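A.B. asks: when you get a sec, could you give me coordinates for this:
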Amino acid sequence: MANYLILCVNSDKTQQVEKWFARADEQDKDLLPIEVSGGKRCFYFANQGRLDKTLDGGVFKGYAINHDRQELIYSGSGATPNVNRALPGCYIRLQRDLDDLVVANDLFAQLPMIYFSEGGVVAISDSVFILTALRREFGLRNRVNLDAALSRAWIHGMGAQLMGTGTLIEGISYCTPGSKIRISGGSGRISADLEKILMPDLFSDHVTDYRDTLIKGTKRIAAVVATMPTINGAHTTVQVSGGIDSRIGLASALMQPNHEVFSFTTNKAHAEDYAAAYPLAEKFKFTYGAQKPLQHCHREQIPSWMLSSAGICDLLAAPVGTPLEPSFTIGGNGAEVYKGLFRWRPISAMTPDKVGHVAGIQRRKEQLELPSFLHGNQFFIKHLKKLILKTKAKVGVDISEAAYRQCAQGLHSVGISPENPWASEWHYLCFKNAIDSGRFTMASLLDVRPLLQEELVGLAYSKLNPYPAPVDGSPSVVTDMLIALNPELAMMPFDDPRKNMTKEYVQERSKYLGRVEKVEPYAVVGHPTRVNSGPPGFFIKLVRERGFEGNFTHDAIKKLALAGYESVPASIRHAYEFPRFLVEKELPDRITGVSWHCKTAGKLMAFSLAD
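C.D. replies: Here you go, the predicted model:
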């Protein structure tokens, strides 16, 4: 969700900015002016933004995990992370450096940092929508980034979010993990410089011993999980599926002497998951139950999605509210960073000229409807069916080439060649893991990802890793973590037989790794109730003024998607004919985040950002 806006302008634009913010009903609580040198003006705007002010005159919103100090740090506590040493968590941080302001986010970019610098205006936010609204206010055009838009016509997991640092709108850019933005004024015009640590340096291979690094990281996972129930008034749910990843969180929770302080849930709707997860409760003496109902501040889904996801992520998922009390969900999020998602390949083996089809879309002949004037034209019908009624729809060469260009640009920007043999997973780390996996920020900034650790990334890519580039549930850093936490749990069947580990194998690895048996919870600095998640009312007002309101329904999404299609530039509209067809003819009645047809609607809806 649109959690913040940092805006710095030359002095001649101050009056215009103040007039814009004057429309906000809660300006006295949400707007924090920040002093800068040279007559420039800087503003921080967020839900209860004044509470995010730090003792050093900067800003910190969200939470950070300092493993070295064994601390879980919440904003509003007085403690802050340093922009020069990014930490895991979910936060935005503004810090002074002499006359400059430096802005950075968390290590894995779970809270996005998106920006533009143009015409004496520097603006940083987690919302492309808010940045486009601001550009209109200053008379800056919101033109479609043609190459980025063309690449995003690819209906595929890699193409469901940004593939390069350029967003759907020209001039608005996304910051990969390890980035900082330095805002300088001095005696000249205000400007922004992007500083970044390249991936080989950010997650450099300092691993000297495989076992020691793995056990250290595994202990940290267990310690973070142990910390959550110690937070006063908080509720922690452990989600258990039939896979390997969620068992890391389960094993960590079961280490606690009184593990019933957690709530345990599983998904009965997925037969394979449930069949593998249900026996675990009886074996390890815990109880599945319904997730505790929490009070929420109601949010409409369409405004939330437009503020949070439009222009960077197609996933049509949005919560209906923001929790009013601290709640945490422990799952397996982050494991794909170590075990891979796209099968550890160069980008040329991944982009659609190699894949050759639109992922996940099965054409259904019975849903083809032709205009009445074509009825009876058998020659035309025959060739039309041959063109579009295929088992899987083909992707045009221009889309393929654009997808490769965007992926290559994104990877080059972080120091990785697109032909690196593991380029697909470096790309996953910088884009899908950050943007897609970070969508929890639409509801709250509080959800923890204990598996995401700097040294464990280095371990996964290390030459000392005995299980490099794992696929199809084969042994990996993740399976070793599970064995180190609970070998008995590792021996239990999974949802896919390929993931199952024999007793002999587990015992052999356990003998080598040892077992993590006792951890202490981290110190909690501050309290999550001081982290005011969600957008300020002014942002909701701006998005509703553009006609985006209500919740996800078939008719509402179809209408918005087809309206977005009308804003697709003529030069690339051919690439979106098939997405338009899917929305117009095959959009399901129930809008879900996992449906490719719904993701396709998200692609089209985002074009409404353009002028």
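
A.B. asks: rest of the way, CA atoms for contacts and neighbours
C.D. replies: Noted.

A.B. asks: what about Arg211, neighbour count?
C.D. replies: 18 (other C-alpha atoms under 10 Å).

A.B. asks: and it, how far from Tyr338?
C.D. replies: Using C-alpha to C-alpha, to the nearest Å, we find Arg211 at a distance of 15 Å from Tyr338.

A.B. asks: got the buried residues for stretch 195-205?
C.D. replies: Residues of stretch 195-205 classed as buried: Lys196, Ile197, Leu198, Met199, Leu202, Phe203, Ser204, Asp205 (neighbour count, 16 or more other C-alpha atoms under 10 Å).

A.B. asks: compare with the first, here's sequence two:
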Amino acid sequence: MGEFVRLGWNRDDLTLERDFFGNVRLLTTTGRGFVAASDSLLVLAALRRALNDSVNPHEEVLTARAAPSQIAGQQLSPDTIIEEVRFVLPGTNIRIDIRQLAVTEVGTTAAELLRSDAFVPGEVRDAAISMTRTISALSCQNGWSSVLHLSGGLDSRAVYAAAVAAGKQQDLRFISRLRSGDVTARDNVVANRLATTWGTARSSVDDVAEWRESRPEDGLRLWASGLAGVYDGLGPLGPRRRRRAEFELFGLGAGAHKGAWGWTDLNSLAARAAKPGAVRDALSAQMAIAARALGVDPEDEGASEVYYFGFRNGLHSAAEHIGLHLTGVSPLQNVGFARRGHARTREGAFGGQGDDILALTALLSPEAAVFEYDEPRHAWTLDDARDRQRDLGGPLRSAEIAPYTTYGSPDDIPQGPSRLSLTIAERAGYPDSANPTAAFEYAEANLDLLDGAVRETYREVLANARWRLAKADGDIFGAELPLSRLLMLGVFRPAG
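C.D. replies: This is a model prediction of the structure:
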């Protein structure tokens, strides 16, 4: 779990490694006399232009990304919207031959990473221990505190239960989400009740009325500098805490275990994402390329969740903060727990289709597991939760909640957005405001960067974005999926 980038080099080659789940994006490009890697498609496009090399729209990828579904809301394969840039999958690092200026991807396929030949009960306890010891270790960092993004749902509840098991819940602060008023009001109410019951204070910036003021001052430029073309969501435009010495804890990443797209084959997944026609055909073609890279048969039951792991889990988990800091932690991103989710039970189902997240929560804190949720999640009583805790080995022992040994200091981790990337975004014309008027003016102008059928496809994307904005009463987040796809086209703009 966690987020990092590590660079090593010698006379012959350079090696770039990052976290197992791919929370840190990695893209590569080569050209006449150069090779480059970055977490930003925008930066690589600008570099290629500065070196007088080509930046061509990948028409199949662009067409596939027009599907009106979150299934197509991020990278779809190793191909990107720029023909000359490649996306590197989770579990894979790169080695650059300095003399040959050649990139080699080093690692194993997602299918191999997630393969498990047995459904082992001990993996739930191992995950609980890892989560609890991690939270204990974070609490030992001098001058630093942790804030948990807490909802009324199950995934962040499991993380909160780990804090309870470690006895650290009163050391936490929490922030809850309320992006769209009454729609998520219940979610917010339950999060507050849960935290109040166990003595966890709200973060002082967790005030819905102040969210707009707490957004980064660079508006759409911050989004464009990292997420444009890679993830179709406005991520860092959401509420941000600005404290430097603070870890962010998330329930995100649980999809690596429990899945998100229905444990189905890729043809069925593409059919859910787009109606018959050019967009679905392009999406299916991209999914076939992705399947080869992932090492999975596209017709396999469960291929959808290997695909989710490869192209959405990490990107989605880190989207809202990764451009600002590398001190986010998603404790449910656990390798053994992910493998358990993809293993078959005795009944033939995938492990992730069961109640493992709830069982994990019960192991950590039976009381937290059965506390109210935003909607009915289970029919367990407290006795049921205690029985499950007993079945999984009983409450964690003192050695199992002891903090991990840590090295170095989080004070040394660079924070803040990349000024280089923000400058490139400014020169590409991205607005410094996140208001809908500025965003839609820029988005519509980007249509002129496309030709032919792709351009007409994106006219439909623009119409859908306007409809969604109206439906959301002018809230830009209501239109973020199609709007992001129009905004990402700015990577094709020459520097102003």
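
A.B. asks: three-state assignment of the closest residue to Met228 of the first structure other than its chain neighbours?
C.D. replies: The shortest distance from Met228 of the first structure to any non-neighbouring residue, by C-alpha to C-alpha, 6 or more residues apart in numbering, is to Thr236 (6.6 Å). Following DSSP: H, G, I helix; E, B strand; the rest coil, Thr236 of the first structure is assigned to strand.

A.B. asks: which residue in the second structure lines up with Thr236 of the first structure?
C.D. replies: Under the alignment (TM-score structural alignment), Thr236 of the first structure pairs with Ser146 in the second structure.

A.B. asks: quick one: the closest residue to Trp144 of the second structure other than its chain neighbours from Ser145 of the second structure, how far?
C.D. replies: Among residues not flanking Trp144 of the second structure along the chain, Ala245 sits closest, at 4.8 Å (C-alpha to C-alpha, 6+ apart). Ala245 of the second structure sits 7 Å away from Ser145 of the second structure, taking C-alpha to C-alpha as the criterion.

A.B. asks: where is the longest helix in the second structure?
C.D. replies: helix 452-471 (DSSP state H).

A.B. asks: that one: what's the following helix or strand?
C.D. replies: The helix or strand immediately downstream of helix 452-471 of the second structure is helix 480-487, counting by DSSP states H and E.

A.B. asks: remind me what that next one packs against, helices and strands.
C.D. replies: helix 436-445, helix 452-471 (3 or more C-alpha pairs under 8 Å, 6 or more residues apart in numbering; DSSP states H and E).

A.B. asks: for Met131 of the second structure, the count of nearby residues, please.
C.D. replies: 29.

A.B. asks: OK, contacts around it?
C.D. replies: Val159, Ala162, Pro331, Leu332 (C-alpha atoms under 8 Å, 6 or more residues apart in numbering).

A.B. asks: restricted to helices, list these.
C.D. replies: Val159, Ala162.

A.B. asks: among the contacts of Met131 of the second structure, which pair sits farthest apart?
C.D. replies: Between any two of the contacts of Met131 of the second structure, the greatest separation by C-alpha to C-alpha is 10.4 Å, found for Ala162 and Leu332.

A.B. asks: which of those two has more neighbours?
C.D. replies: Ala162 (31 against 26).

A.B. asks: residue in the first structure matching the more buried one?
C.D. replies: Using TM-score structural alignment, Ala162 of the second structure pairs with Ser252 in the first structure.

A.B. asks: grab the nearest non-local neighbour of its match.
C.D. replies: Leaving aside its sequence neighbours, Ser252 of the first structure sits nearest to Ala222 (C-alpha to C-alpha, 6+ apart; 4.7 Å).

A.B. asks: quickly name whichever of the buried residues of stretch 195-205 of the first structure is closest to Gln16 of the first structure.
C.D. replies: For these, the minimum distance to Gln16 of the first structure (C-alpha to C-alpha) is 31.8 Å, reached by Lys196.
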